[in-house]
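J.: the amino acid sequence is not available; the structure is as follows:
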């Protein structure tokens, strides 16, 4: 792996986990209760739960491409948004958060180990680096919405503080 590839991979890892640009994703989610995750704000079209499920949907879609598979593209982007505003129970919510964070870890491992300028067999015109950057930016965008909702609800900062380390 070239030094340029390694340096860019390190930058991607920082973007994927939320280092420097904003609070780490792993610190912003785990303390959210089912009640808070399910709450809908009058000025937002979705709940925290729906945001996390949407983030996980597209992260999983892109990870499958990065791992050489060809996931089924949804017929409509709305398929990536759950209709339910909240999880069934605490165990389901904890599993949703863990599945999402496990996906972040998979993306980090990929960023640290692959040749980033390699193309993807089922995603013409895209590279592994490009798709990893897409995961990072999509997650970052929606994490900002989650933080904003938490602020609206008086549920910010999380334990340990709400600013990047």
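T.: Received it, and whenever you're ready, just let me know what you need. Since the model is a prediction, treat every value here as computed from it, not as a measurement.

J.: contacts and neighbour counts: CA atoms only from here.
T.: OK.

J.: what packs against the biggest strand by length in the chain?
T.: With secondary structure taken from DSSP state E, the chain has its longest strand at strand 123-127. Helices and strands touching strand 123-127, by 3 or more Cα pairs under 8 Å, 6 or more residues apart in numbering; DSSP states H and E, are strand 119-120.

J.: what does the strand it packs on rub up against?
T.: Here strand 119-120 makes contact (Cα atoms under 8 Å, 6 or more residues apart in numbering) with 65, 66, 68, 125, 126, 127, 128.

J.: now the element after the longest strand of the chain, going C-ward?
T.: helix 128-152 (DSSP states H and E).

J.: list the buried residues of that following helix.
T.: Buried residues in helix 128-152, counted by 16 or more other Cα atoms under 10 Å: 128-136, 138-140, 142-143, 145-147, 149-150.

J.: go on, stretch 87-94?
T.: For stretch 87-94, burial by neighbour count (16+ other Cα under 10 Å) applies to 87, 93, 94.

J.: now the residues you listed in a markdown table, with distance to residue 74 and secondary structure?
T.: Below are the buried residues of stretch 87-94 laid out as a markdown table (distance: Cα to Cα, whole Å; DSSP: H, G, I helix; E, B strand; the rest coil):
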| residue | distance to residue 74 | secondary structure |
| --- | --- | --- |
| 87 | 22 | coil |
| 93 | 24 | helix |
| 94 | 26 | helix |
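
J.: then this one, side by side with the first:
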């Protein structure tokens, strides 16, 4: 198995194939905009929707890097990636989920064409391609855990599986 075949496998498991941990796609399935916008009372945490936007931003950034394109909507700070313009707007929430799916599939398609000699190719931020992709997978998994914890707190995810 090549390095990139392994990365594709890990990307698939982090997004939609159950493994030792729940993947992102099922963690977002069945949520309404209201549930995605919910925040525990008195808690300084990001909502599920804010977290989904954050994940989408960094997936899109990698996609632009791999396609050697400029991002038209770069942010100045990481906090800006958590922004939600229309909380409780069901169509806007469904667009976010759909965009995550589209970007994920495009990333899988592109990463699947890479060869081991591409692994250490530097991306525009100076990070080797393979390392960046690996970090993004861990990043997605970390935030998926946060999403599931929020769902458990709101009662929309089983407390035990």
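T.: Arrived safely. Please read these numbers as outputs of a predicted model, since none were measured by experiment.

J.: leaving out chain neighbours, which residue sits closest to the aligned partner of residue 3 of the second structure in the first structure?
T.: Using TM-score structural alignment as the criterion, the counterpart of residue 3 of the second structure in the first structure is residue 5. Distances taken as Cα to Cα, 6 or more residues apart in numbering put residue 116 closest to residue 5 of the first structure, at 6.3 Å, once the chain neighbours are dropped.

J.: what sits against the one you found?
T.: Residue 116 of the first structure makes contacts with 5, 9, 127, 128, 129, as judged by Cα under 8 Å, 6+ apart.

J.: quick check, central residue of the second structure?
T.: Nearest to the geometric centre of the second structure sits residue 55, at 3.4 Å (Cα atoms, centre = their mean).

J.: ok, that residue - contacts?
T.: With contacts defined as Cα under 8 Å, 6+ apart, the neighbours of residue 55 of the second structure are 140, 143.

J.: leaving out the residues flanking it, which one is nearest to residue 45 of the second structure?
T.: Leaving out its chain neighbours, the residue that sits closest to residue 45 of the second structure by Cα to Cα, 6+ apart is residue 39, at 6.9 Å.

J.: aligned to that neighbour, what sits in the first structure?
T.: For residue 39 of the second structure, the residue aligned by TM-score structural alignment is residue 40.

J.: how many other residues sit next to its match?
T.: Neighbours of residue 40 of the first structure under the rule other Cα atoms under 10 Å: 18.

J.: which residues touch the longest strand of the first structure?
T.: Contact partners of strand 123-127 of the first structure, identified using Cα under 8 Å, 6+ apart, comprise 65, 116, 117, 118, 119, 120.

J.: and the furthest pair within the residues you listed?
T.: Pairwise distances among the contacts of strand 123-127 of the first structure were taken by Cα to Cα; the largest, 14.2 Å, belongs to 65 and 117.

J.: ok, these two, which is more surrounded?
T.: Set side by side, residue 65 of the first structure and residue 117 show more neighbours around residue 65, with 17 against 12, by other Cα under 10 Å.

J.: so the equivalent of that one over in the second structure: helix, strand or coil?
T.: Aligned against the second structure by TM-score structural alignment, residue 65 of the first structure finds its counterpart in residue 65. Following DSSP: H, G, I helix; E, B strand; the rest coil, residue 65 of the second structure is assigned to helix.

J.: and residue 65 of the second structure, how far from residue 143 of the second structure?
T.: When distance is defined by Cα to Cα, to the nearest Å, residue 65 of the second structure is 22 Å away from residue 143 of the second structure.

J.: ditto for residue 96 of the second structure
T.: For residue 96 of the second structure, the distance to residue 143 of the second structure equals 16 Å [Cα to Cα].

J.: one more: residue 152 of the second structure?
T.: Between residue 152 of the second structure and residue 143 of the second structure the computed distance is 14 Å (Cα to Cα).

J.: burial measure for the closest residue to residue 143 of the second structure other than its chain neighbours, as a count.
T.: What sits nearest to residue 143 of the second structure in space, not counting adjacent residues and going by Cα to Cα, 6+ apart, is residue 51, at 7.0 Å. For residue 51 of the second structure, the neighbour count with other Cα under 10 Å is 22.

J.: sounds good, over and out.
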